[in-house]
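K.L.:
predicted structure and sequence below. I'll ask about it afterward.
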Amino acid sequence: MADHSLLAWTLLSVGLVLTPGPDTMLVAGHAARGGVRAGLAAVSGVALGGLWYMALCGFGFLAVLTVFPALFTVVKTAGAIYLAWLGYKLIRGAVRPAPAATTAAPALGKPFWQGLLTTALNPKVALFFLAILPQFVGTGPEAPLKGALLIAVPYVLGAFWLAGVAFVAARAGRAAKQSSAMRWIEGVLGVAFVGLAGRLALARNT
């Protein structure tokens, strides 16, 4: 790949990473409520979701979503339901806060799996790669492998960005826990997740 094409893809990846989405909100929410370790666990799940898309592209399966509209609808619906469920739980926690937490370290499996599923069940990400990658890798026999390597770029950049989000959100969360601000944060995040679920449900396979 020419240097100018790689630079263009990197700049595009930076824009994609800095655009707020479910990954950013999920990491921020877990870090604010459970600390840096919980936020970084969610980052790890998001990164593994990126490996999932790399594998799909490398083996040529990514285009299946456009070939079979029914499959796209199934994945889209599952993703929308999952985001809506996360939003509902956040809103419920804001309205009916749980008893004061103990000093025990939070479990890290939950944020990890939520980060993975939030990424893997978002077919809009797959459609974005399908629409953009051919302009950078062409259509030759090596295109899937090149595409898989390019998909790694936004997820590597995103891991650093989300780690920074986790540290900032954890610090803000420690201060918010001493007031009622945490309930407002959870409520806003919950509404945002429900809104993202609605947008995903209305997404079209185009």
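P.N.:
Nice, I can see it.

K.L.:
only C-alpha atoms for contact and neighbour calcs from this point on.
P.N.:
OK.

K.L.:
what about the closest residue to Phe72 other than its chain neighbours, helix or strand, and which?
P.N.:
Closest residue to Phe72 apart from its sequence neighbours, by C-alpha to C-alpha, 6 or more residues apart in numbering: Leu65 at 5.1 Å. Per DSSP states H and E, Leu65 falls inside helix 64-67.

K.L.:
and what of Phe112?
P.N.:
helix 109-120.

K.L.:
which helices and strands does that helix pack with?
P.N.:
Packing partners of helix 109-120 (3 or more C-alpha pairs under 8 Å, 6 or more residues apart in numbering; DSSP states H and E): helix 22-34, helix 36-58, helix 69-95.

K.L.:
take the one below as the second:
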Amino acid sequence: MTPEIWITLAAANFAAYLAPGQNMALVGAATARSGLPGGLSAVGGILMAEFVWTAAALGLTLTAREIDGNVMLALQVSGGTYLVWSGWKVLNSPPSPEMAVLGASGGCFRNAFMGLWVGLANPLALVFFVSIFPGLVSAMAGETPLNLLAFCGTAVLVSSLAALAPYLVVSQVLVRAGQARRLNALSGGALLFVGLAAIAWTAAA
């Protein structure tokens, strides 16, 4: 375990996060509905999902197992379906601009829970942790599982937070400018689009 491997893993995850997608959309929707506390809660839920993905990918790598192709397809379709449902729900629940500016504390747990599930349903995370992640950590197979989890987990979580932070800041600026409803509509539409795209891509594969 070297700093070079940590930086490589963090950079690869950061690059995967830079493309606008469902995580960005959820952060925007949560901020539009519950202000900065809601956005932070959604980010926290997404980071929990990233940790779960890291632990699962490490388990598969250390035991030299691969996900069955049919299981992979089922995960992609179910993840896309959940994103479509989430986007539809966001679009049909317009926020109150006043509550968004003040910060609705009651929705923080709900936003964190949704962040967890959207993070787990992330089709890009599935591809990254199943296809790219094992190659980055295979050279460290001799380390103990807990050391590997701490090493890889910090790289993934720090880079994920760094990639999500700009979206959180921009979302809060838009809410402060009175654009909560537009932000919510864009975020819900993005969730819906990403979910449909994931299902279509899986069907075409």
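P.N.:
Great, that's in hand. Note that the structure is predicted; figures quoted are calculated from it, not measured.

K.L.:
superposing both, give me the TM-score.
P.N.:
Scored against TM-score structural alignment, normalised by the length of the second structure, the superposed chains reach a TM-score of 0.78; 200 aligned residues with a C-alpha RMSD of 3.4 Å.

K.L.:
before we move on, the earlier item: quick check: the residue nearest to Phe72 of the first structure touching Val74?
P.N.:
No - using C-alpha atoms under 8 Å, Leu65 of the first structure is not in contact with Val74; the gap is 9.9 Å.

K.L.:
and Tyr167 of the second structure, how many neighbours?
P.N.:
Tyr167 of the second structure has 21 neighbouring residues, counting by other C-alpha atoms under 10 Å.

K.L.:
how about the contacts made by the residue nearest to Phe72 of the first structure?
P.N.:
Residues near Leu65 of the first structure by C-alpha atoms under 8 Å, 6 or more residues apart in numbering: 71-72, 123, 126-127, 205.

K.L.:
any chance of CSV for those, columns neighbour count?
P.N.:
Below are those laid out as CSV (neighbours: other C-alpha atoms under 10 Å):
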residue, neighbour count
Leu71, 14
Phe72, 22
Pro123, 25
Ala126, 21
Leu127, 18
Asn205, 16
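
K.L.:
can you redo these as JSON lines with distance to Ala94 of the first structure?
P.N.:
Shown next, in JSON lines, are those (distance: C-alpha to C-alpha, whole Å):
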{"residue": "Leu71", "distance to Ala94 of the first structure": "35"}
{"residue": "Phe72", "distance to Ala94 of the first structure": "33"}
{"residue": "Pro123", "distance to Ala94 of the first structure": "29"}
{"residue": "Ala126", "distance to Ala94 of the first structure": "33"}
{"residue": "Leu127", "distance to Ala94 of the first structure": "34"}
{"residue": "Asn205", "distance to Ala94 of the first structure": "35"}
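
K.L.:
and which of those residues is nearest Val27 of the first structure?
P.N.:
Nearest to Val27 of the first structure among the contacts of Leu65 of the first structure, counting by C-alpha to C-alpha, is Pro123 at 19.6 Å.

K.L.:
centre-most residue in the first structure?
P.N.:
Nearest to the mean C-alpha position of the first structure, by C-alpha atoms, centre = their mean, lies Asp23 at 2.9 Å.

K.L.:
I'd say that residue and Gly45 touch.
P.N.:
No - counting by C-alpha under 8 Å, Asp23 of the first structure stays clear of Gly45, with 9.5 Å between them.
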